[in-house]
Structures are given as structure tokens and as C-alpha cells.
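>>> Kindly return the folded structure for what I paste below:
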Amino acid sequence: MRIVYDDAGKADIAALLSSVAETEFEKQGVARILGNPRAVENWRVGEAIAESFVIAHRGGLFPWPDGRDERKEGSSLPGADLVGFRGAANEARFAFGEVKTSGENVHPPGAMHGRTGLKQQLEDLRDNTTIRDGLVAYLGYRAVTSSWQGHYKSATRRYLANPSQVYVFGVLIRDVTPHQDDLRVRITKLSVGRPDGTEIELFAIYLPNGSIAQLGAKALAARTKIRGQQEKGGGE
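Coordinates of the predicted model:
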């Protein structure tokens, strides 16, 4: 829930506005701006699952949630779904990832194909220096006064020495019976022509059958429960 609802970011804003909102009316306004827990798109929960996996199993760090760049709730921004780093601060490299959430009962799902499919997106991240440059600059603007500036400097040194020194990954979130054909062909083809220094990995995460349609609702229910427990604990 922390990733889905960007609790860290909202806490920072609340702290910033604590000296501005003095009256009860103003405090209610801050609460309105930050928003009560709301239902989120199923694909957004899928991205959070993928992010949690890469953080836990690949040493990922994704310090700037793309939801902070939205000017309207629910919009999907261009560029990679997950932009951050892999590795400790002194040895970090940039990590660029794409995530597709699909319950389509075919292998591979349609989300793998087409101009906006996982196949093309990963090939673009692997081969297109202009796209990667844009993502490096995107993080750079946000790194200037950040606590993760060390990661950014380390990854940039590596990138300037060789723009192919990046970690590219794709994640399929599925709620069908696991099948090797979801990734088998793509793994082979992505390795062909892989630039020296580029590390590429593909993952498929399988959820209980038919569960994707309820991801957003379940996230909201869990968040509401947590908020209720926090409020109850704070009042005791």
C-alpha cells in the first residue's frame, strides 16, 4: 500500500504545509488536497507489485513515483514505467523497467505486442540512446536536492562511460495458469544484439486466477483498513 498510495510523498507535503494550515478549516483543506484513500487502477497495483519485486529481489530503488508527475489522476505518462537504480549508491546503475498487467488467457498475452507492447518498449530501452538520455535527465531534475543524489551521480558516471551500462527489465503480471510461452520467445530475441554492458531480465508474476480485476478494489480496502487502525491507535 505504501507504494500504491505514495505515503512517503504525502507525508512530506503534510509536513511542509503543517505551518501553513493553522485553522481547522485550513487543515481540512490540506486533507482534501492530499486526498482520502481512493480506488486505483488495476494496472497501477500491478506496477506496484512489480516494483516491490525488483526492490526485494534485484536491489532496486525507485525514488520518484511517476504519480507525482501526473496533472490529472489516472493518467499514464510516457517513458518507462519504472525509472530508478539498481545497486548500492557507490555502484549504482540506472534501472529502466516496463510492466504489463494482463488477465488475457493466451500465451503470450496481447500486451506483449504492438507499438505500446512490452516487446517494443523493451527493445526501445535496449537500443535507443535518446530515450535513455531522456530518462536520465528526468531523474536528474529530481535528484538535485534529494537524499538519493549519491545513487544518481554513481549511475551517471557509469552511463557517461558507456550509455549501454543500464539494467533493463520487463515484468508481466498475470492471473492465469503459468505458462513458459509468456516469456520464452521474448527472452531469446531480446538477447540478440544486446549491447555490451546492458543487463536485461524478464519476469512473470502469477497471481491467483481471475484476481487482476479486483486489484484496485482490494488495495483500497486494505488501505482503508490500515488508515482506520492508525486513527484508532492515535486516539487511544
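>>> switch to C-alpha atoms for all contacts and neighbour counts from now on
Noted.
>>> In contact with the spatially most central residue of the chain, which residues?
If you average the C-alpha coordinates of the chain and look for the closest C-alpha using Cα atoms, centre = their mean, you land on L82, 3.9 Å from that point. By Cα atoms under 8 Å, 6 or more residues apart in numbering, the contact list for L82 reads E51, F62, D66, A95, F96, G97, E98, V99.
>>> Secondary structure and distance to D12 for those residues - can I get that in CSV?
CSV is the format used below for these (DSSP: H, G, I helix; E, B strand; the rest coil; distance: Cα to Cα, whole Å):
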residue, secondary structure, distance to D12
E51, helix, 21
F62, coil, 17
D66, helix, 16
A95, strand, 25
F96, strand, 25
G97, strand, 26
E98, strand, 27
V99, strand, 27
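>>> now the other sequence, so there's something to compare against:
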Amino acid sequence: MTLPIGKNEYLMGSTPVFGYGVSYSELELDVALSGPVAEIVFDIEGTADLTDLLDSVIDTDFDRNELKRVLESEKKPENWRVGEALAELFLTCHKACCFPWPDGRDERKSGSSLPGADLVGFKEINDDAFFTFGEVKTSTESGYPPGAMYGRTGLKQQLEDLRDKVGIRDDLVRYLGHRAVTASWKDLYIRAFKKYISNNKSVHLFGLLVRDVKPHEDDLRVRVLSLGKDCSNEMSIELHALYLPEESISKLSEKVMATKREGAK
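As a prediction, this is how the structure comes out:
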């Protein structure tokens, strides 16, 4: 999966907190949506694994159609969910992160909201592995910063909680651990866990804003300064504003659905 690096619009901050603004062209966005973003949104890898598991019980074309119906939801994803997938792809391509267990697999009801960080995974630096937790907000608001930054479920509060509350980090470490027991990425989890028990602040936190307005550093300026206060240098916090072409967020869902329909032909 690939995503262009985009155009650097601004950089601010100092260790351990940095803020970045990156913009994307219409072409760059469309290429991402037509391939890797759609793969994340529809969990193509997970669906393929389930298909392989159940293929042996399929006897008729009717059974095969039923298998496809159960495993491949036709529900149109929310635009914010596509924005979250775009943010995940950005971290995977450009920040050496991986998120091996999509949170959609934990939904007992399609479209339900799950507690905890939006993105839970790992970041590798040389031979070291660290737990990585990310929060994503997708906003079409014109103000800088958008309202999604504030409130009890805003990006500000979520990042402060991840920074300050070891209990929240512990919960996420356990959550990922239960899924690592028989996974191919078990060794990566063990390496990150060794780092974590030696220092529970030794994690990487990411806050991402997905926007469709003109880039402006006021989206991140105050948060970068405030998150840096009393933050341990053992912890790394990065805020990224991903600027899409204007008025494009409202079209994200339909574009990935078009990709899915094209792939089904």
C-alpha cells in the first residue's frame, strides 16, 4: 500500500511534540482512494482470510453467493471512516507504523462506535518496536482549528488522556495482546511490550486531522504547545493535519464505494 508524501505546508514544535501540515492534490487523493484506502475501509485482507477458512464448506453457487453476502457488507461507509483509513495509510507509509488488527473486526453491530484509540499498533525504529496509539478526526468545518479538536471526545482531550493516563495505555496494550497470541505479528508485540514494561511512557502517540480546507498552522499550533508541557521526553507525540482538496470529504465514501463496485465486476 502506498500514499504520496504530499506537499509539506508547515512544521512546528520541538522534542517530544511536533506538528505537521501536509496537503494532497485531487489526483493523489483519487489514486489513494481507488486502491489502498479502499483496502483498509473494506478490510480486504481479513475478508480474504475468512473466505479461505470457509471455502471448504461451500458446495453450491448458492452457498458461495451467501458466503459473499455475509462477509462483504454492502453498507456505505461513513466519510469519517474513510478519513480514518486515509490517516492510517499515511502513518503506515510515512511513519513506519503498522496496525495489524482493524477495529472494524471488533464491531458486533456494523457502524457501532468502539471505545479506545482509533488506531492501535506499532512503530519500528531500527531494531526497536514501540506501541503506537492514534486518534483521528475528519472535519469539513471552515474554522481553525475545527470543533472536532474540542469537547469530551475531541482530539485535544483524547491525546491528553493518552499522554497522562497509564491505565488507558495499559488497556490498549492488553487489547492488542489478546489478538497477538496466535498472530503472525506476535514477535512484534513482544518486542514492543518489553519496551513498555521498562518504561510505560515509551510509546508513540499520533493525532491526525483530516481536512478539506486551505492549510493553516492554527489547526495545530496551540495543541503542539500545550501537549509539550510536562510531557516526558521518553514519549513521542506527533500531530498531523492532512489537507485534502476543498469540499472533497463529502465525496470520500462514494469514491471508495465506486472502487468496490468496480472490483466486483
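>>> On the three-state scheme, the equivalent of A85 of the second structure over in the first structure is what?
Mapped onto the first structure by TM-score structural alignment, A85 of the second structure lines up with A48. Counting by DSSP: H, G, I helix; E, B strand; the rest coil, the backbone at A48 of the first structure sits in helix.
>>> Can you get me a residue count around A48 of the first structure?
The tally of other residues near A48 of the first structure (other Cα atoms under 10 Å) stands at 19.
>>> separation between it and F62 of the first structure?
Here the criterion is Cα to Cα, to the nearest Å. By it, A48 of the first structure lies 11 Å from F62 of the first structure.
>>> Also T23 of the first structure?
To F62 of the first structure, T23 of the first structure is 36 Å away according to Cα to Cα.
>>> More neighbours: which of these two?
Between T23 of the first structure and F62, counted using other Cα under 10 Å, F62 has the larger neighbour count: 21 against 9.
>>> residues touching the more buried one, list them.
With Cα under 8 Å, 6+ apart as the criterion, the residues that contact F62 of the first structure are E51, L82, V83, G84, F85.
>>> That one -> the second structure?
So F62 of the first structure corresponds to F99, using TM-score structural alignment.
>>> circling back: the match of A85 of the second structure touches I3, doesn't it?
Yes. In this structure A48 of the first structure lies within contact range of I3 using Cα atoms under 8 Å: 6.0 Å.
>>> Identify, by residue count, the longest helix of the first structure.
For the first structure, the longest helix by residue count, based on DSSP state H, is helix 215-235.
>>> I'd like the contacts of L82 of the first structure laid out as CSV, including distance to P178 of the first structure.
Supplementary listing: these in CSV, determined by distance: Cα to Cα, whole Å:
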residue, distance to P178 of the first structure
E51, 20
F62, 28
D66, 29
A95, 26
F96, 25
G97, 21
E98, 20
V99, 17
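>>> hmm, which of those residues are the buried ones?
E51, F62, D66, A95, F96, G97, E98, V99 (16 or more other Cα atoms under 10 Å).
>>> what's the closest of those residues to S147 of the first structure?
The shortest distance between S147 of the first structure and any of these, using Cα to Cα, involves F62 and amounts to 12.4 Å.
>>> Distance of the closest one relative to F85 of the first structure?
Look at F62 of the first structure and F85 of the first structure: by Cα to Cα, they are 7 Å apart.
>>> Alignment lookup: T47 of the second structure to the first structure.
T47 of the second structure maps onto K10 in the first structure, by TM-score structural alignment.
>>> That match: neighbour count?
K10 of the first structure sits with 15 neighbouring residues when counted by other Cα under 10 Å.
>>> Which residues are in contact with it?
L34.
>>> Rebuild the contacts of F62 of the first structure as CSV, extending it with distance to K189 of the first structure.
What follows is the contacts of F62 of the first structure, written out as CSV (distance: Cα to Cα, whole Å):
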residue, distance to K189 of the first structure
E51, 24
L82, 22
V83, 23
G84, 25
F85, 24
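>>> Translate L244 of the second structure into the numbering of the first structure.
Looks like L244 of the second structure aligns to L207 there (TM-score structural alignment).
>>> Going along the chain, name the strands of the first structure.
If DSSP state E is used as the criterion, the strands of the first structure fall at 60-61, 82-86, 93-102, 166-174, 199-206.
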